[in-house]
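> what's the 3D shape of this:
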Amino acid sequence: MLKIIFTTVAVAALGLGIWVRSIAPPARYHDRFAVPEADTQTEGGFIAVRRTDEKGFARLVETIAATPRSGRLAGQVEDGHVSFVTRTRIMGFPDVTNVLRTEKGVAIRGHLVVGKGDMGVNRRRIERWLRDAGLS
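Predicted coordinates:
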């Protein structure tokens, strides 16, 4: 009986892992968003805005691209809009980050894909990226 329970739990965990890894299609998450005047906490995410030039935008994109478990979802620096997916270490849950070049500088939005609350993870990640790119 214990063997059956263990096998069922293992198969369910494997199925969950496969599902989580397949839920960040570019067409759905590579979107532009309304840029607020100042940093804004959102439900399930965070938006930061900074004054910078094109070099600062490119530095931020390079910083994000160099982050472990982060990969480019869509877009290019030349487009002024780049999206990334960053996955959690163990289960691989995705958070999506959109980086936009604006008239005043850059806007970056990070948000979860699964669940309702991110416990401030996106805010901390974005603030670290901004600091590492020299934009804090």
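> rest of the way, CA atoms for contacts and neighbours
Noted.
> now do the helices in the chain.
2-21, 26-29, 54-65, 121-132 (DSSP state H).
> what's the local residue count around residue 54?
15 (other CA atoms under 10 Å).
> to compare with the earlier structure, here is another sequence to fold:
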Amino acid sequence: MIWTVLVLAAIAGFGFIRFASTDVARWHKPIGDAESTNGEGWSARVIPASSDLLSDLHQGMLALERTELVAGSVTEGRLTYITRSKLIGFPDYTTIEQDGDQIKLYARLRFGRSDLGVNGKRLDRLIENVRAKRTKG
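Sure, this is the predicted structure:
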């Protein structure tokens, strides 16, 4: 009996995590002051802006599995995405913003405390992939 209750509670919890709605106003905000660093449950990167780099980063984000744009545009200069983990669907939010001669990237989890470094790794992989594509092209 107790196991049935625990299993049902776990299923309900995972269902909430996977299907929780996105409050765009909460996640699609200006990044503000930033530096390239990692925190508990979040990571930030700051890179020099160049011609069409924001557009290339946008295309790179859209190419990531289980990632979709939730707000913003390249024209606006700020874009926010949701990326969900494969198994449970934990949502991570990434905002990319051009601020003058810098592009700021800020990735953070929605639920829990630790992202086990996945947000920093995602940002680093995105930047590396875009730089590699720009070098080839």
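> mind checking the TM-score on these two?
After superposition, the two chains reach a TM-score of 0.87 (TM-score structural alignment, normalised by the length of the first structure), with 131 aligned residues with a CA RMSD of 1.7 Å.
> rebuild the helices of the first structure as a markdown table, extending it with distance to residue 112 of the first structure.
As requested, the helices of the first structure are exported to a markdown table (distance: least, CA to CA, whole Å):
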| stretch | distance to residue 112 of the first structure |
| --- | --- |
| helix 2-21 | 12 |
| helix 26-29 | 11 |
| helix 54-65 | 16 |
| helix 121-132 | 8 |
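> residue 69 of the first structure corresponds to which position in the second structure?
If you follow residue 69 of the first structure across to the second structure using TM-score structural alignment, you land on residue 66.
> give the contact list for that match.
Taking CA atoms under 8 Å, 6 or more residues apart in numbering, we find residue 66 of the second structure in contact with 83, 84, 85, 86.
> out of those, who's the most crowded?
residue 83 (23 neighbours).
> identify the residue of the first structure aligned to that residue.
Counting by TM-score structural alignment, residue 83 of the second structure lines up with residue 86 in the first structure.
> and the spatially closest residue to its match that is not a sequence neighbour, how far is that from residue 135 of the first structure?
Leaving aside its sequence neighbours, residue 86 of the first structure sits nearest to residue 70 (CA to CA, 6 or more residues apart in numbering; 4.1 Å). Separation of residue 70 of the first structure from residue 135 of the first structure (CA to CA, to the nearest Å): 20 Å.
> how near is the residue nearest the centre of the second structure to residue 118 of the second structure?
The residue lying closest to the centre of the second structure (CA atoms, centre = their mean) is residue 94, at 2.5 Å. With the distance defined as CA to CA, residue 94 of the second structure ends up 12 Å from residue 118 of the second structure.
> shared neighbours of those two, anything?
In terms of CA under 8 Å, 6+ apart, residue 94 of the second structure and residue 118 are not both contacted by any residue.
> and the aligned partner of residue 101 of the first structure in the second structure, how many neighbours?
Using TM-score structural alignment, the partner of residue 101 of the first structure in the second structure is residue 98. Neighbourhood size, residue 98 of the second structure [other CA under 10 Å]: 23.
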